[in-house]
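# Below: sequence and its predicted model.
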Amino acid sequence: MTDVAPLSRNARIYIAGHRGLVGSALWRRLSDRGFENLVGRPSAELDLRDARATAEFFDRTRPQVVIAAAALVGGIAANAARPTEFISDNVRIQVNLLDSAVSWGVERFLFFGSSCIYPKFADQPIREDSLLTGQLEESNQSYAVAKLAGVAHVQAIRRQHRLPYITVMPTNLYGPGDNFDLESGHFLPTMIRRFHQAVRDGASEVTCWGTGRPRRELMHVDDLAEACHFLLDCYDDYRPINVGIGRDMTIGEVADLVAATVGYRGKILWDPSKPDGTPQKLLDVHRLADLGWSAKIPLEEGIRTTYEWYREHGEARPE
């Protein structure tokens, strides 16, 4: 690990996926901190799966810093329905971004792994050195394999080209701009939508997937954006670094919290015929804490503001 200088406010920073959950939070964070030279392109204008288009974009814009927040993501249902796209699209996106970054002299690159690419039965809390030490969770294997390839790609670039590119391993995320689709979304935003619709329709029961017993760590995406800014300013290490809050709760407890936030007072039923996913995913965040950073947004507050965002923006979308 070597010293890196804090990001210059004049740096040209390309946020790939700047309209998504993570990318939009990073854009807000950096804009609020005085970074005025931010670059973003929607997927309709730039298909990052296209190597030639990606290289031409880098040639035109010449970013100095790249944050790779573009990816195909989704919950258990989406991963099960589209495993081919989850491996193919993600591998192509990250290969094209990393290859173009090296070719066009990008100085700093932040790649996102995920807590879900750790082994299914890793010791808890999960340390960064648990990567590749056991079997993956079957329900998201394609996504995990693609992301593991990206982690290895970053490490290869560091060895061969001596560039200070880094990998961040975020825990489960939520917040404004999340995907609330009942088929493709992650469990927290889909819970918000289910309970909201139950209140709206006067339903007396809501059924959630699985048993409710798995434990999950949940972090607001604005905390992740702050952590990424912090790490780009000071972190230079070949090892991925976990970003989380260091605490978890059962999915059943999360459901109770969402129901209370939304104002739902009916029954919560569980469908054990649906998969639970990994039993527990709690990240060991000691390395990040030792650097001087910790999350700030309490879960109750985060769910409340996310629900407010959904009521203002999400309901306008087709159901």
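Received, thanks. Residues are numbered from 1 along each chain as shown.
# From here on, just use CA atoms for contacts and neighbour counts.
OK.
# distance between the ends of stretch 42-49?
For stretch 42-49, the first-to-last residue distance is 13 Å (Cα to Cα, to the nearest Å).
# So which bits of that stretch are buried?
Across stretch 42-49, burial judged by 16 or more other Cα atoms under 10 Å covers 48-49.
# which residues are in contact with it?
Stretch 42-49 is contacted by residues 17-19, 53-54, 57, 89, 92-93, 96-97 when judged by Cα atoms under 8 Å, 6 or more residues apart in numbering.
# structure B:
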Amino acid sequence: MTRDREQMNGLVGPMRVLVTGSSGLVGRAIERVVKEEGGERGGEEWIFLSSKDANLMSAEETRAAFERHRPTHVIHLAAMVGGLFRNMRQNLDFWRNNVFINDNVLQAAHEFGVVKVVSCLSTCIFPDKTTYPIDETMIHNGPPHESNFGYAYAKRMIDVQNRAYFQQYGRRYTAVIPTNVFGPHDNYNIEDGHVLPGLIHKTYLAKKEGKPLQVWGSGRALRQFIYSLDLARLFLWVLREYNEVEPIILSVGEEDELSIKFAADSVVEALGFEGDVIYDTSKSDGQIKKTASNVKLRKYLPDFKFTPFRAAIKETCDCTFFPPNFEVKYYPDVSSFTRQTSQREQQRPHTGEQMDGSVGPMRVLVTGGSGLVGRAIERVVKQEGGEKAGETWIFLSSKETNLVSAEETRAAFERHRPTHVIHLAAMVGGLYRNMRQNLDFWRNNVHINDNVLNMSQEFGVVKVVSCLSTCVFPDKTTYPIDETMMHNGAPHESNNGYAYAKRMIDIHNRALFQQYGLKYTSVIPTNMFGPHDNYNIEDGHVMPGLIHKTYLAKKEGKPLQVWGSGRALRQFIYSLDLARLFLWVLREYNEVEPIILSVGEEDELTVKDAVDAVVEAFGFKGEVIYDTSKSDGQIKKTASNAKLRKYLPDFKFTPFKKAVKETCDWFAANYDSARK
């Protein structure tokens, strides 16, 4: 019996709790509650891990820390954090660094049999455009505020990953969502800290130097503040008593929401500042409000007493730990990483030269070059005149490079030195494989995408065109879907790991543009099919699976069994048409925002229509049986190609039955060598 099963059955002794990010605001508060307020129970062991002990950006150092301490439980606080203005400058760094810290901790926890992980999120993860009060069900209902979208999406993805660990392995890892936290041991950096520690530091200096107090923004933004010691006490309750995977908001009530002006007044009073207070309205307020409901918390803990705000402010201002904390950062290692990236950016080998036209023709690297779309692009380039004079095209397959590995990806870019990249590589599979392995689809694709985009930036690639999928769109939406709707709700639960990993390419692209001005983009094709697909019946997509089953049914003289009712609707695009459109996007499309590549709404077909076309192409005369015990997946995901038609009104798609016939003929001729 594994340790996690023993612990769940009560056969293992007291908890051994590892707290990451322990030198920060919440970590120090938990340590105080555990060691000074009787929060530690008999026989328990608490390990407080700081960035000096392990750089959690490194998978190897994270694994070594878990090997050394062998925790049964984890409170995960470690993060690259900063205030509004630092987030606005460095959305890419906040996205990348936090995604990998979180992935390293959660994966190590899983590998070492940790029973429970409680991770710390933030109310900034909630949609910018929403109704109030926000609650735990609303996290994924729209994009967060643009000021800190990198950090917000990285934190959101902890919830996605927790659900995937539960779905695939039964792990009950969870997360808490505190509102604005403050207290001793915060980061009091004025430029890059959060609102209250910044106010405290500025007021302290204004009083000391006899100058006016300048408050950034109008003061009208509303916030719910929670004292770090109250939050620490609630963390211990969540660790011991809260058994849901779904996150829980830890906050004072809606009635305790305060304006920034009230917070400033409280700090002024606590420090006895008597000078002028000036509100600099040239600075952003950030989100004006993000009122959170603590109804779920109060259902569990109706009698929990929060420290009164002014008392908590007074304690924080009086705290003897304040002066050393001016420059506190959770992860100095992360700052070092960011500086290295900036140095690489200055040494980029061809971006500027290529953009001003002084470098020769494109040198295009195609990842996933041996797959369905990669082989179609290769055919269009080499056999249909798609290659222009002087161009070099490199088709990279998984046999040459494992793009899950950062080291192998860097070596491939060093070897080929591309000016442009078409990024197709992915862990892919059909509906049922996605339903079994959401965690694997999330983790592997996030690593592949980050490695490719990060190496493209480092090696000065002018343009990257990545391939998404219509599964990125919300499950609950209006139709037709278009490019603006990608982040407006959670994708279908059957493949949310893959869908979120693909969505995050768009986030990464936007952050690269915001931080470095790079115009990397992505395309969203509808259901692709064609030669060189993966025809695995269990794990392939709908069309190649149908083609393979129909081929075998005819060969063996058996009925054709189709999974589902056949009523689901899909827009199918032939891989050769998609390849031609990819070349147009690479050369002509200059937006960061993605573009849907699809036939029109009028060409949407049922799965039964697709079955009939395959049956006709193979000349199958047997019985067709629809197995309605199998899922249909999303019933429809009709996509608009209005944006594409605005650019290319005259593009001709291959007629569906003709494309199906060509694909079936290819499969029959190449049955022995086809992927299946």
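Thanks, I have the structure now. Worth saying up front: this structure is predicted, and the values here are computed from it rather than measured.
# Drop the TM-score for these two in here.
Remark: TM-score between the superposed chains equals 0.93 [TM-score structural alignment, normalised by the length of structure 1]; 314 aligned residues with a Cα RMSD of 1.9 Å.
# hmm, back to that, could I have the ChimeraX command that selects the buried members from the contacts of stretch 42-49 of structure 1?
The following ChimeraX line selects those of these that are buried, judged by 16+ other Cα under 10 Å:
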select :17,18,19,54,57,89,92,93,96,97
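# tell me which of the contacts of stretch 42-49 of structure 1 is nearest to Leu269 of structure 1?
For those, the residue nearest Leu269 of structure 1 by Cα to Cα is Arg19; the value is 34.1 Å.
# For the closest one, which residues are in contact?
By Cα under 8 Å, 6+ apart, the contact set of Arg19 of structure 1 is Pro42.
# That one in helix, strand or coil?
Following DSSP: H, G, I helix; E, B strand; the rest coil, Arg19 of structure 1 is assigned to coil.
# Trace it over to structure 2, please.
Under the alignment by TM-score structural alignment, Arg19 of structure 1 pairs with Ser370 in structure 2.
# What of Arg33 of structure 1?
Applying TM-score structural alignment, one finds that Arg33 of structure 1 aligns to Gly386 in structure 2.
# mind checking how far the residue mapped onto His420 of structure 2 from structure 1 is from Ser115 of structure 1?
Counting by TM-score structural alignment, His420 of structure 2 lines up with Val65 in structure 1. Val65 of structure 1 sits at a distance of 24 Å from Ser115 of structure 1 (criterion: Cα to Cα).
# now Leu97 of structure 1
Plainly put, Leu97 of structure 1 is 21 Å away from Ser115 of structure 1 if you go by Cα to Cα.
# ok, now how distant is the match of His420 of structure 2 from Leu282 of structure 1?
Distance check for Val65 of structure 1 against Leu282 of structure 1: by Cα to Cα, it reads 30 Å.
# hang on, the earlier thing: what about the spatially closest residue to the match of Arg33 of structure 1 that is not a sequence neighbour, which SS state?
Nearest residue to Gly386 of structure 2, sequence neighbours excluded (Cα to Cα, 6 or more residues apart in numbering): Val380, at 5.5 Å. Three-state call for Val380 of structure 2 (three-state DSSP): helix.
# which residues does Val380 of structure 2 contact?
Contact analysis of Val380 of structure 2 by Cα under 8 Å, 6+ apart lists 386, 576, 579-580.
# Of those residues, grab the buried ones for ChimeraX.
Applied in ChimeraX, the following selects the buried portion of the contacts of Val380 of structure 2 according to 16+ other Cα under 10 Å:
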select :386,576,579,580
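# so where do the strands sit in the stretch 51-200 of structure 2?
Using DSSP state E, counting those that start in this stretch, the strands assigned to the stretch 51-200 of structure 2 run over residues 73-76, 116-120, 174-178, 180-182.
# now the second one, how far from the centre of its chain.
Going back to what we said before, that points to strand 116-120 of structure 2. Counting by Cα atoms, centre = their mean, to the nearest Å, strand 116-120 of structure 2 is centred 18 Å from the centre of its parent chain.
# Contacts only, for Ile117 of structure 1.
When contacts are counted by Cα under 8 Å, 6+ apart, Ile117 of structure 1 touches 131, 136-137, 141, 143-145, 147-148.
# ugh, typo on my part, it should be Arg193 of structure 1
By Cα under 8 Å, 6+ apart, the neighbours of Arg193 of structure 1 are 180, 182.
# If we use 7 Å, what do you get?
Residues in contact with Arg193 of structure 1, defined by Cα atoms under 7 Å, 6 or more residues apart in numbering, are Phe180.
# For it, give its distance to Gly266 of structure 1.
Taking Cα to Cα, one finds Arg193 of structure 1 at 15 Å from Gly266 of structure 1.
# give me the number of residues near the residue lying closest to Thr211 of structure 1 once chain neighbours are set aside?
Closest residue in space to Thr211 of structure 1, ignoring its immediate chain neighbours: Pro272 at 5.1 Å, by Cα to Cα, 6+ apart. Neighbour count of Pro272 of structure 1, defined by other Cα atoms under 10 Å: 12.
# Identify whichever of the strands of the stretch 51-200 of structure 2 lies nearest to Gln634 of structure 2.
strand 174-178 (27.2 Å).
# Which residue range of structure 1 does that closest one align onto?
Under TM-score structural alignment, the alignment places strand 174-178 of structure 2 onto no residue of structure 1.
# Which strands and helices lie in contact with that strand?
strand 116-120, strand 248-250 (3 or more Cα pairs under 7 Å, 6 or more residues apart in numbering; DSSP states H and E).
# if we can go back for a sec, the residue nearest to Thr211 of structure 1 corresponds to which position in structure 2?
By TM-score structural alignment, Pro272 of structure 1 lines up with Thr628 in structure 2.
# do you know how far that match is from Arg567 of structure 2?
Thr628 of structure 2 is 10 Å from Arg567 of structure 2, by Cα to Cα.
# To which residue of structure 1 is Gln346 of structure 2 aligned?
Matched by TM-score structural alignment, Gln346 of structure 2 corresponds to no residue in structure 1.
# so where in structure 2 does the helix or strand where Val145 of structure 1 lies end up aligned?
Taking DSSP states H and E as the definition, one finds Val145 of structure 1 inside helix 141-161. Counting by TM-score structural alignment, helix 141-161 of structure 1 lines up with residues 496-516 of structure 2.
# hey, where'd the strands end up in the stretch 151-300 of structure 1?
In the stretch 151-300 of structure 1, the strands defined using DSSP E, counting those that start in this stretch lie at 166-170, 172-174, 205-209, 215-216, 218-220, 241-243, 249-250, 267-271, 280-281.
# Put together CSV for those strands, with mean neighbour count and distance to Gly185 of structure 1 on each row.
CSV is the format used below for these (neighbours: other Cα atoms under 10 Å; distance: least, Cα to Cα, whole Å):
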stretch, mean neighbour count, distance to Gly185 of structure 1
strand 166-170, 23, 17
strand 172-174, 22, 11
strand 205-209, 17, 13
strand 215-216, 20, 16
strand 218-220, 25, 15
strand 241-243, 26, 21
strand 249-250, 16, 18
strand 267-271, 14, 17
strand 280-281, 24, 18
